[in-house]
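Chemist: Pasting the sequence and the predicted model now:
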Amino acid sequence: MATGATTMTRLRGLVVIVAWLVFVADLQAQAPQRIVSIIPAVTEILFAIGAGPQVVGVGSYDNYPPEIGDLPRVGGLIDPDVEAILALRPNLVVLYITQVDLTTQLTRAGIPLFEYSHGTLADIPTTIRRLGNRTGHAAEADKVALDIEDGLVRIAEAVSRRHRPRTLLVIAREPYSLRNLFASGGSGFQHDMLELAGAKNVLDGTMRRAVQVTTEMILQAAPDVVIEVRTVERLSPAEIEKEMEVWNALPSLPAVQNQNVIFLTGSDLVIPGPRIVQAITRFALVLHPDAPLPTQ
């Protein structure tokens, strides 16, 4: 009898342990309800796939979609605010894979993480699907990803067999000056955007995402088109004209001679997220205005 009672006691204990393990596993599998995203692209993705109501904090440099306006800000790539993040009691934090110190601190605090890195154009739908699976929105994420993939194919078809102008994509420089100018190199999503829009990146031989270039390098590259992008949503016509006038310092540049210096504004042009088809279409429209491009 004693042996039987002991066996039953052990069995009951085993059942309790198994039930607890199942409960913990279910809890871990549940979609996170308090998400902090430090990354503008990921914040956009979360709202696009229907996970917006689960977001409780965003990066200090996030500005889209408008629904994030009242959410707490928790710093960014260089200046994450650990205390602010912890105060939000998140059960998922999305951060850059390069934020090693932040990863260590949040891991010690027992907070689940989703590590992100900027990749190529092809990585955007993959990231969207991964976030959908992680947040409980797999079906919605797959639809967003499929729409992007379809849009990219339609752009490629629209500009196929057209002349590909040699283009310099400028992503940053000093205001009203050609100093400290950075342009898209031959790798990364911005290079992919430019090429898919029907251009030939004049810096495609430089296998870096961003390249600091001098005026001598620009003259040597001799682009037929210069496209400048700014993250600000709006600049006055006078400000844009003043910014474009700085290129007159290079009168021998083909883009200047042919009046093909183009200035575009908007965060969609620099964020690898759900608006990527819209952004590439904007590039394609200035490169191939008569192409049968998809409408947004």
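Modeler: The structure has been received and is ready for your questions. Numbers count the residues shown, from 1 in each chain.

Chemist: hey, let's count contacts and neighbours off CA atoms from now on
Modeler: Fine.

Chemist: which residue packs closest to residue 212, ignoring adjacent ones?
Modeler: The shortest distance from residue 212 to any non-neighbouring residue, by CA to CA, 6 or more residues apart in numbering, is to residue 182 (4.4 Å).

Chemist: ok, structure two:
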Amino acid sequence: MKWSGIALLALSAVAQAAVSARDGDGHELTLDKPAARIVSLVPHATELLFAAGAGSKVVAAVDYSDHPEAAKKLPRVGGYTGFSLEAVLRQQPDLVVAWKDGGTPREVERLRRMGIPVFISHPLQPDDIAAEIVKLGKLAGTEAAANRAAAQYRQRFAELRQRYAAKPKVKVFYQLSQTPIFTISGKSYIDSLIRVCGGVNVFGELAVPAPQVSTAAVVAAQPQAIIAGDDATLAMWQSWRSVPAVAKGALYALPGDEISIPGPRLADGAAALCGRLDAARRQLGLTAN
């Protein structure tokens, strides 16, 4: 009995040991013990936490945190434009996960001054998703589940890269909105997905992640495939028959948030995008070398 008691105490000490992870801002965050009450201030972080096996520890989230299904039942503390400091404090969190580009730096800094640990999520590329799943799993004490989820995610991308590496390149215009026309540059993670699928982003060289472009610029770029979120957006190009994508009927809707939210479902979004570009190859009559 004596040795059993000592062993249990040792195991308990290990379970309560301090945990550390470097966040998306480059700050090393250390908790005295794994977080038990976590508030997520951005939908993609909610998905990352659930993927990391920490869903039962998430006590509140923001609007549009609706995946997985259990996330819909969480109390709301705000939305994209901001959060209620009082609502967050009522949850007595021992970890808050915020977004670098969330537009609430002052409120986040106030949380820090109150002694509440904040992890900044800032996935810029598809591989960052897996890395953040692992880090959040470490902070939540769910490393085994997080490592499994990250490995599965990485494997799916490895398979996509292998499958499409030798495919003929397709010049792609990825349209975010209709009026005005916004697209993505090489600074967007969606550009990485296009490259995984064997595509070339026609506006990849622009300076900002989501640049505004003109109709004339799109026509001049001569994309071979146009991807947008819905058919209504694609319809605006039907009269531009000088564009190869229009002439060949390579206009594809890619609805849903799998590709628009930088979370674990990004692998699903990438697979769907790759399918659209393969369809474009068939429309264009392209064959592998």
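Modeler: On my side now, so go ahead. Just so you know, these numbers come straight off a predicted model, no measurement behind them.

Chemist: about what we covered before: against residue 208 of structure 1, how distant is the residue nearest to residue 212 of structure 1?
Modeler: Distance, residue 182 of structure 1 to residue 208 of structure 1, using CA to CA, to the nearest Å: 11 Å.

Chemist: of those two, who's got more company?
Modeler: Legend: neighbour count by other CA atoms under 10 Å for residue 182 of structure 1 and residue 208, higher for residue 182 (19 against 15).

Chemist: Next one: the more buried one relative to residue 280 of structure 1, how far apart?
Modeler: Distance from residue 182 of structure 1 to residue 280 of structure 1, by CA to CA: 19 Å.

Chemist: pull the longest helix from structure 2.
Modeler: Longest helix of structure 2, by residue count under DSSP state H: helix 143-164.

Chemist: so how much does that one differ from structure 1 once superposed?
Modeler: Comparison of helix 143-164 of structure 2 with structure 1 after fitting gives an average deviation of 1.1 Å (mean CA distance after the TM-score superposition for structure 1).

Chemist: before we move on, back to that, did I read that right, the residue nearest to residue 212 of structure 1 in a strand?
Modeler: Yes. According to DSSP: H, G, I helix; E, B strand; the rest coil, residue 182 of structure 1 belongs to a strand.

Chemist: if we can go back for a sec, in structure 1, which residue range corresponds to the longest helix of structure 2?
Modeler: Counting by TM-score structural alignment, helix 143-164 of structure 2 pairs with residues 138-159 of structure 1.

Chemist: can you list contacts of that stretch?
Modeler: Residues external to stretch 138-159 of structure 1 that are found in contact with it (CA atoms under 8 Å, 6 or more residues apart in numbering): 48-50, 124-126, 128-129, 131-133, 196-198, 274, 276-277, 280-281, 284, 288, 291-294.

Chemist: Stretch 106-125 of structure 1 too?
Modeler: For stretch 106-125 of structure 1, contacts defined as CA under 8 Å, 6+ apart pick out 90-98, 103, 144-146, 148-149, 187-190, 192-193, 272-273.

Chemist: which helix of structure 1 spans the most residues?
Modeler: Max-length helix for structure 1 by DSSP H is helix 2-29.

Chemist: now the helix or strand following that helix: which residue numbers in structure 2?
Modeler: Scanning forward in sequence from helix 2-29 of structure 1 by DSSP states H and E, the next helix or strand is strand 35-37. The alignment of strand 35-37 of structure 1 onto structure 2 (TM-score structural alignment) spans residues 38-40.

Chemist: any idea how far that stretch is from the chain center?
Modeler: Distance, stretch centre to chain centre, for stretch 38-40 of structure 2: 17 Å (CA atoms, centre = their mean, to the nearest Å).

Chemist: cool, and stretch 210-217 of structure 1?
Modeler: 24 Å.

Chemist: Give me the contacts around it.
Modeler: By CA under 8 Å, 6+ apart, the surrounding residues in contact with stretch 210-217 of structure 1 are 178, 179, 180, 181, 182, 183, 184, 185.
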